[in-house]
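> structure of the sequence below:
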Amino acid sequence: MNNSSMYFNCLFCLAIISFNILALLPIKSRAELLQTDTNQSSNECFSLSGETDIDNSFKHYFQSSDYYEQGKLSEAVESRKIAIRLAPDYWLCELQRDRGLGEEEEGKRYYESGLNEYKAPNGDRKKGKTDLMSASKKFESIGNTECKNEVKSLLDSILKNPSPNNPKLKKPPSSKCSRR
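Here you go, the predicted model:
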């Protein structure tokens, strides 16, 4: 088997796996699909497919939720697959948007955990630094440079002044980088 056919087979397998994962996404209401967030709005996802394709896709998507409620799981999955085939770019965008929101939440959790662990009187400073580095990586992976830079600045300050009384540790995370 040559390299190009192996590459094609690998891409084909990834496409099938992605397609099946998309088919099992949790059912959302139309309102949830239309809601916007700070990462990437659903409106941006709508612009990736034609309006007719998305309307037909939604019909199948909501039909799949009816099947699901009736206990017809195989029909629900098939209907969901049809919905995805009609507007694949839209559904991939939604999947990436949902994943990004989860990554951002995890980054915020690591940031707060690391900060609290490091400045606690009996805290594990090594774990605190590790959590802060994990937060920085999470923010970087989703392109949130503002929070990544905030965490990096704190880490740099800790390297220069490792004391739990470091003035930077007294400052809470910015509202954009915090779960509060």
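> switch to C-alpha atoms for all contacts and neighbour counts from now on
Noted.
> and the helices in this structure?
For the chain, applying DSSP state H gives helices covering 3-23, 30-34, 42-46, 51-69, 73-86, 88-119, 125-141, 145-160, 167-170.
> export the ones you listed to CSV and tack on mean neighbour count?
Formatted as CSV, the helices of the chain follow (neighbours: other Cα atoms under 10 Å):
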stretch, mean neighbour count
helix 3-23, 13
helix 30-34, 12
helix 42-46, 16
helix 51-69, 18
helix 73-86, 20
helix 88-119, 20
helix 125-141, 21
helix 145-160, 17
helix 167-170, 14
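> for the residue lying closest to Lys152 once chain neighbours are set aside, give me its contacts.
Leaving aside its sequence neighbours, Lys152 sits nearest to Ser136 (Cα to Cα, 6 or more residues apart in numbering; 6.6 Å). Contacts for Ser136 (Cα atoms under 8 Å, 6 or more residues apart in numbering) come out as Gly107, Tyr111, Cys147, Lys148, Asn149, Val151, Lys152.
> run this one through as well so I can compare:
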Amino acid sequence: MRERLRDGAKQNTIRRLDHAAMLTLLDESAVSVPKRGPSKRKAPVGGHREARAKVRVGQGAFRKNVIARHGAQRAVTGPCPEAAHLISFAKNESHEDGLLLRADVHKLFDRGLLAVHPDTLCVEIAPALAGYHYYSEFEGVPIPEGLDRAVVRDLYLTVTAKWKEE
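From the prediction side, this is the model:
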């Protein structure tokens, strides 16, 4: 491997590398490398543009309310909370009840890849995530009591119906 590096340094750091030698190494190790041909894509244009944006008001207070109601433990993944809305803020512009979730799990929840069963209050993972052990390990994990079960049920039915369509 060191012979592939141009400077011969012994310390692992970011440095120049012999591109052709590295491609040979990858070929020898059976790693599939896409062949480069002439690109028809143009480089993206950089710069800035003016824009108007809606700014969501009240997220900090929402997070504090969720922590006050449910405690500072994340539902599913432990401490260091991020507040996730049970009822989409984008649709209702209202800060209703929420869950405390780790940032990546919050994204899964918002994208409908994670649901809470309304009867057991345990996590269910979308079939699309079954092969990802980092997320499938959350299957069956209970979340704290105190959520509006009717809201949880509506969300669960909506989300899991989409899983059946896929």
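> can you pull the TM-score for these?
Once superposed, the chains reach a TM-score of 0.23 (TM-score structural alignment, normalised by the length of the second structure), with 64 aligned residues with a Cα RMSD of 4.7 Å.
> circling back to that earlier point, need the contacts of Ser136 of the first structure in CSV with distance to Phe8 of the first structure, can you?
Shown next, in CSV, are these (distance: Cα to Cα, whole Å):
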residue, distance to Phe8 of the first structure
Gly107, 35
Tyr111, 40
Cys147, 38
Lys148, 36
Asn149, 39
Val151, 40
Lys152, 40
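> just curious, which of those is nearest to Leu34 of the first structure?
Distance to Leu34 of the first structure across those (Cα to Cα) is lowest for Gly107, with 25.2 Å.
> I'd like the distance between the closest residue in space to the closest one that isn't next to it in sequence and Leu95 of the first structure.
Using Cα to Cα, 6+ apart and skipping the chain neighbours, the partner closest in space to Gly107 of the first structure is Ala135 (4.3 Å). Applying Cα to Cα, to the nearest Å, the value for Ala135 of the first structure to Leu95 of the first structure is 22 Å.
> likewise Ala76 of the first structure?
The separation that Ala76 of the first structure has from Leu95 of the first structure, given Cα to Cα, amounts to 18 Å.
> and for Tyr7 of the first structure?
24 Å.
> returning to that earlier point: surely the residue nearest to Gly107 of the first structure meets Glu106?
Yes: Ala135 of the first structure is in contact with Glu106 according to Cα atoms under 8 Å; the separation is 7.5 Å.
> identify the contacts common to these two.
Listed contacts common to Ala135 of the first structure and Glu106 are nil; contacts here mean Cα under 8 Å, 6+ apart.
> okay, now Thr158 of the second structure: neighbour count?
If you count neighbours by other Cα atoms under 10 Å, Thr158 of the second structure ends up with 13.
> any idea which helix or strand carries it?
Under the criterion of DSSP states H and E, Thr158 of the second structure resides in helix 149-165.
> would you mark the buried spots in that helix?
Neighbour counts over helix 149-165 of the second structure (16 or more other Cα atoms under 10 Å) mark Val152, Arg153, Leu155, Tyr156, Val159, Thr160 as buried.
> which strands and helices lie in contact with it?
Applying 3 or more Cα pairs under 8 Å, 6 or more residues apart in numbering; DSSP states H and E, we find helix 149-165 of the second structure packed against strand 114-116.
> what residues does the strand it packs on touch?
Contact with strand 114-116 of the second structure is made by 105, 108-109, 122-126, 152, 155-156, 159-160, as judged by Cα under 8 Å, 6+ apart.
> now flag whichever of the residues you listed is closest to Tyr134 of the second structure.
Comparing the contacts of strand 114-116 of the second structure against Tyr134 of the second structure with Cα to Cα picks out Val105 as the nearest, at 10.2 Å.
> what residues are up against that closest one?
Val105 of the second structure touches Leu114, counting by Cα under 8 Å, 6+ apart.
> any idea how far it is from Glu124 of the second structure?
The spacing between Val105 of the second structure and Glu124 of the second structure, counted by Cα to Cα, is 12 Å.
> cool, and Lys164 of the second structure?
For Lys164 of the second structure, the distance to Glu124 of the second structure (Cα to Cα) stands at 14 Å.
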